[in-house]
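> Got a predicted structure plus its sequence, pasted below:
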Amino acid sequence: MERPAFLIVNEIPPVCEIFLKILKQSECSFQTVETLSDALQLVKEKGFDVFVCIVRKDVVLTPEAEKTLEESGFLFWVWLGPLKFDSPRFDIRWPLELCRDEGRLEAIVKNFCRLAERLKRQKEMASLLLHDLRTPLQNLNSYVELLSQNIFGELNKGQQKIISNILLQSELAEELLQEITDIFRFKRRMFELPKERVNLTLLLNQVIRSLWGMADRKNIKLQTAIQQNLPEVQINVTAIKRVLFNLIMNAIKFTPQNGTIRIQARLLNKTPRSVLVQVIDSGPGIPDEHIPRIFNKYFRLEQSREQFKGSGLGLYIARTLIEAHQGRISAYNNREGGSTFYFTLPIE
């Protein structure tokens, strides 16, 4: 694996010299520029892993600049400068006052190098694993398609319906693999989703029907309360299907045997108008202190680590896709037990 590459905007040479000394010792590659404009030009020509700003005063990040930097695939962004600068784009913010202690600064930069190396290794391993997953999934699709064509004998209506659901799920899994691959590569273009006007009631019912078998294995009842005559929404169908599958499958996973899951949808008339979709389970609920973090990448509750397999990416992907629709997604615990996950979609 190649060592991490740092792109550094250097406005404070004494601090930068210490930074570069540690990078050399860690065998990390780097390139320094004097201005943000120079950095924006350079990332169009070369690839880097970490973006660092060592500055005396705030910088102005225009939407165009943010987009250029975001699409460059940095593992993380570092800000060494005035702490009053409060851009959410920077993952690590460190005050200049603490940079005057050379020993402390050296320790910080060494940690940056270790973090960059670990994240880069994870990113490359994830790309390889995702690539290797495609072959068995494609083979599975081929076998199911042969069954659907009655190659091995006539299927009855019930069998045809199950085969259709398997094909639907397989196609969704292939698309999801591509989505996750793009997320690991930190590509923003995936969130520029083509949209169309869709009957949300039909979409909800389609997803719920396809998950009936999974719920039935635990004798869980899937109940619906969908407001009549919901207006059409402008959405990317594949993306919203992924969100629904993720939330409902999570609810099935955490709801005990003989439990109930309720899927609701209704119109919110407050300005701007939107549709509210809720998935209400009868599971154990979520510790209150973890609710703000459950949509973070790789976050998993301790009990879910012990009981269920998973990467901790599902809710992160759901949040990303809903936010790409200018919607909102969140969760809360119910008074009577269990939890409610909900999202909104604007009506355009």
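Right, received. Where do you want to start? Numbers count the residues shown, from 1 in each chain.
> only C-alpha atoms for contact and neighbour calcs from this point on.
OK.
> for the top helix by length along the chain, packing partners?
Criterion DSSP state H: the longest helix present in the chain is helix 102-148. Helices and strands touching helix 102-148, by 3 or more C-alpha pairs under 8 Å, 6 or more residues apart in numbering; DSSP states H and E, are helix 13-25, helix 96-99, helix 157-184.
> Would you mark the buried spots in the second one?
Going by neighbour count (16 or more other C-alpha atoms under 10 Å), the buried part of helix 96-99 is 96, 99.
> got it, and the longest one?
Of the residues in helix 157-184, those scored as buried under the neighbour-count criterion (16+ other C-alpha under 10 Å) are 160, 163-167, 169-170, 172, 176-177, 179-184.
> thinking in terms of the whole chain, how far from its middle is that helix?
19 Å (C-alpha atoms, centre = their mean, to the nearest Å).
> Show me what that helix is packed up against.
Looks like helix 157-184 contacts helix 102-148, helix 237-254 (3+ C-alpha pairs under 8 Å, 6+ apart).
> highest average neighbour count across those helices?
helix 237-254 (a mean of 20; mean count of other C-alpha atoms under 10 Å).
> Can you name the element that comes right after that helix?
strand 260-268 (DSSP states H and E).
> what packs against that next one?
Using 3+ C-alpha pairs under 8 Å, 6+ apart: strand 260-268 touches strand 221-226, strand 274-280.
> Okay, one more to line up with it:
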Amino acid sequence: RSPLATAQGLLGLILAEAHSPEALTEHVTKLQRILTEQLELVNELLEFARVETGHITLELTEVDLCEILANVVDTLTLSAYNKQIRLLCTFPEEGLYLQGDAAKLQRIFWNLLSNAIKFTPEGGTVEVEARLEPNSTLPIVVRISDTGIGISSEQLHYLFKPFSASRPGTHGERGTGLGLFIVKRFVDLHGGEITVRSTPGQGTTVLLSFPGTPPQQ
């Protein structure tokens, strides 16, 4: 109830301070952040319920992972800008193709990239790289790195357990503790792998690898 009460209070301030553009901008920005967090809370709870009950299936088509990553980056560019975070991307021009569920792959990368932004302080850097390692059994590799607050070795041990990794971001951003659990399950469903390396106070690197298909002609 607390976030909704805060949102209600902000709406009252907006009505009361309609004469002040500066105050309106500040209140609307806060309201947008609260509503976005609540929408993500609902989405993650719904995904968690589907995963736990086994009601998850993949709608497989040939997808370009670079295109999906680019779309996710576009949706989170404003979040990075608001924290003065440099968002650096490196994707091969020819694309990276695999048989996958576009919506679930988007959820994987959205969760990971939004986490990187959430736990990186102002002025930091988040990097997204996609590359092909043709001699690997899982040749499509995605790396998401940040210069954020990092994760302790104890937290790493429980990182993919539901509700165990919830903690506020550097601007007090909230989460459900379900995002990484959902990521792991969706990566597994695609026959992929995910590993996380982190140093507290220095940052975190997430590596994902997926099976690929030949590029489109």
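Now that the structure is in, tell me what you want to look at. These numbers were taken from a predicted model, which means no experiment stands behind them.
> picking up where we left off before, could the helices and strands packed on helix 157-184 of structure 1 go into CSV alongside distance to residue 215 of structure 1?
Below are those laid out as CSV (distance: least, C-alpha to C-alpha, whole Å):
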stretch, distance to residue 215 of structure 1
helix 102-148, 22
helix 237-254, 6
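> Go through these and name the closest to residue 189 of structure 1.
helix 237-254 (13.9 Å; C-alpha to C-alpha).
> Just give me the mean distance for that closest one relative to structure 2.
Taken over the aligned residues, the distance from helix 237-254 of structure 1 to structure 2 averages 0.6 Å (mean C-alpha distance after the TM-score superposition for structure 1).
> Read off where that helix ends up in structure 2.
Aligning helix 237-254 of structure 1 against structure 2 (TM-score structural alignment) gives residues 102-119.
> Centre of the chain to the longest helix of structure 1, how far?
Using C-alpha atoms, centre = their mean, the offset of helix 102-148 of structure 1 from its chain centre is 14 Å.
> what's the angle from it to helix 157-184?
Per axes from the mean of the first three to the mean of the last three C-alpha atoms, to 10 degrees, the angle that helix 102-148 of structure 1 makes with helix 157-184 is 160 degrees.
> JSON lines please, covering the helices and strands packed on helix 102-148 of structure 1 and showing distance to residue 114 of structure 1.
Formatted as JSON lines, those follow (distance: least, C-alpha to C-alpha, whole Å):
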{"stretch": "helix 13-25", "distance to residue 114 of structure 1": "11"}
{"stretch": "helix 96-99", "distance to residue 114 of structure 1": "19"}
{"stretch": "helix 157-184", "distance to residue 114 of structure 1": "19"}
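> Which stretches in structure 2 count as helices?
2-16, 21-52, 65-82, 102-118, 153-157, 179-189.
> Verify the contact between residue 186 of structure 2 and residue 106 for me.
No. The criterion here is C-alpha atoms under 8 Å, and residue 186 of structure 2 misses it with residue 106 at 10.2 Å.
> picking that back up, please work out which of the helices and strands packed on strand 260-268 of structure 1 is packed deepest.
Scoring those by mean count of other C-alpha under 10 Å, the most buried comes out as strand 274-280, with a mean of 21.
> what's the nearest residue to the aligned residue in structure 2 for residue 320 of structure 1 if we skip its chain neighbours?
In structure 2, residue 320 of structure 1 lines up with residue 185, judged by TM-score structural alignment. Distance criterion C-alpha to C-alpha, 6 or more residues apart in numbering; nearest residue to residue 185 of structure 2, sequence neighbours excluded, is residue 51 at 7.7 Å.
> Please apply the same query to residue 178 of structure 2.
Closest to residue 178 of structure 2 by C-alpha to C-alpha, 6+ apart is residue 162, at 5.1 Å.
> In structure 1, what residue corresponds to that neighbour?
Match for residue 162 of structure 2 (TM-score structural alignment): residue 297.
> what's around its match, how many residues?
15 (other C-alpha atoms under 10 Å).
> List the contacts of it.
312, 313, 315, 316 (C-alpha atoms under 8 Å, 6 or more residues apart in numbering).
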